[in-house]
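Build the 3D model from these lines:
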Amino acid sequence: MTIHSSHPFLPPPEDRDPVRRLRGRLPAPVSVWTSSNGPIRGGWTISSMLVADGDPGELVALVNEDADWWDLFRKTRLACVNVLASRQSRVSEVFARVAPSPGGPFRTGEWVDSAYGPRLADAAAWVGVRLVDADPEHSGWGLLVRARIESVDLAEGRIALQHLGGHYS
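Next up is the predicted model:
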């Protein structure tokens, strides 16, 4: 086994995708979008999103169409957007399917049911949304998903988790 001071599989700078490198230089919010239908629960980590102010306001997100949660959201048209707090990076990794969670992703963190989907205790904010279009267009590699904001609950004193340059802060 060799110990590397840098990532052993990182391509040389001249071979790296400049769009991906640009994205890595911009701070991104960290959220887990969840939906449920009876006993069925699903969720996915989403960082490519923005808030569109208006009446009604919307969240616009890039969603991986292969995410197991996407079909559930399309069916129910409802989601709880859990804006993760500063110490919830493990939840992000579990719902992005890059870290294990024996028993399933909802075993990581404390979850309670809401009208929009499972809600993570101690998140920085919770947003109840309704899907605008179940067949959105692609934007880059993802689906350009619009969701109308129906409720917002902000947790005072909790700092939202962000991702920048491959690290959480």
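
CA atoms for contacts and neighbours, from now on please.
Noted.

All the strands of this protein, in order from the start?
With DSSP state E as the criterion, the chain has strands at 28-29, 31-37, 40-46, 49-52, 58-63, 78-83, 111-112, 119-120, 125-131, 138-139, 142-154, 162-164, 167-168.

For the fourth one, which residues meet the burial criterion?
Buried residues in strand 49-52, defined by neighbour count with 16 or more other C-alpha atoms under 10 Å: M49.

again, but for the longest one
Within strand 142-154, the residues that qualify as buried by neighbour count (16+ other C-alpha under 10 Å) are G142, L143, L144, V145, R146, A147, R148, I149.

got it, and stretch 151-166?
Neighbour-count burial for stretch 151-166, counted by 16+ other C-alpha under 10 Å, picks out I159, A160, L161, Q162, H163.

if I pick the first one, what's in contact with it?
Taking C-alpha atoms under 8 Å, 6 or more residues apart in numbering, we find I159 in contact with A85, S86, A124.

next up, for comparison:
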Amino acid sequence: MTIHTEHPFDTPEDDRDQLRRLRGRVGGAVSLWTAGEGIERAGLTVSSFLVATGDPGRVVGLLHPDSDLLDRLQETGTAVVALLGARDERLADAFAGTMPAPGGPFRLAEWEQTEWGPRAVGAQTWAGVRLDPATVHEVGWSVLVEVVVEHVVVGADDTPLVHRRGRYQRPS
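Down below sits the predicted model:
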């Protein structure tokens, strides 16, 4: 048995996509976008987003083009954007599709249905948003969406869940 200092199947350093490496080093807070109701709910973990203040405020996010969340957001026109805390790694992984969730990821938390979509009860900071359909377009391997903020709740300032270079990091 050989012990490797690096993953034996990693792409060699010189062959890695430099733009993806740059994006990975930007990092960011992890949010959970949810939309729909009942069995028609969908959600997606999103760390590529920004919040623009103004009147009205907006959130711009990069969503996976084949995600159920994007479909549901376009169907309903509304969603909940919730910030996840360090305690929410399992929930984030399930909605990212990187961890099994028997019965679906919505079984991993308690939910409250809002007029914008489902909100994880444990998510203390969240926004109810409405899609601006004119802003939806493909950007690289993602779909850029812009949503108008209609409602904001800012809860306790928990330790955020931060994703950088393919893993979660806890700010010190």
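
Please name the nearest non-neighbouring residue to the residue nearest to the spatial centre of the first structure.
Among the residues of the first structure, the one closest to the centroid is I46, at 2.1 Å (C-alpha atoms, centre = their mean). The shortest distance from I46 of the first structure to any non-neighbouring residue, by C-alpha to C-alpha, 6 or more residues apart in numbering, is to S31 (5.4 Å).

ok, longest helix in the first structure?
The single longest helix within the first structure, with elements called by DSSP state H, is helix 68-76.

So which residues make contact with that one?
T34, S35, S36, N37, G42, G43, W44, V63, N64, A79, L131, A134.

make it 7 Å
Residues outside helix 68-76 of the first structure that contact it (C-alpha atoms under 7 Å, 6 or more residues apart in numbering): S35, N37, G42, G43, W44, A79, A134.

try stretch 37-45 of the second structure
30-36, 68-69, 72, 92, 95-96, 117-118.

ChimeraX command for the buried members of those?
In ChimeraX syntax, the buried subset of the contacts of stretch 37-45 of the second structure is picked out as below (16+ other C-alpha under 10 Å):
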select :30,31,32,33,34,35,36,68,69,72,92,95,96,117,118
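
Which single one of the contacts of stretch 37-45 of the second structure is nearest to T2 of the second structure?
The closest of these to T2 of the second structure turns out to be A96 (C-alpha to C-alpha; 32.3 Å).

from memory S142 of the second structure sits against L62, does it?
Yes - with contact defined as C-alpha atoms under 7 Å, S142 of the second structure reaches L62; the gap is 5.7 Å.
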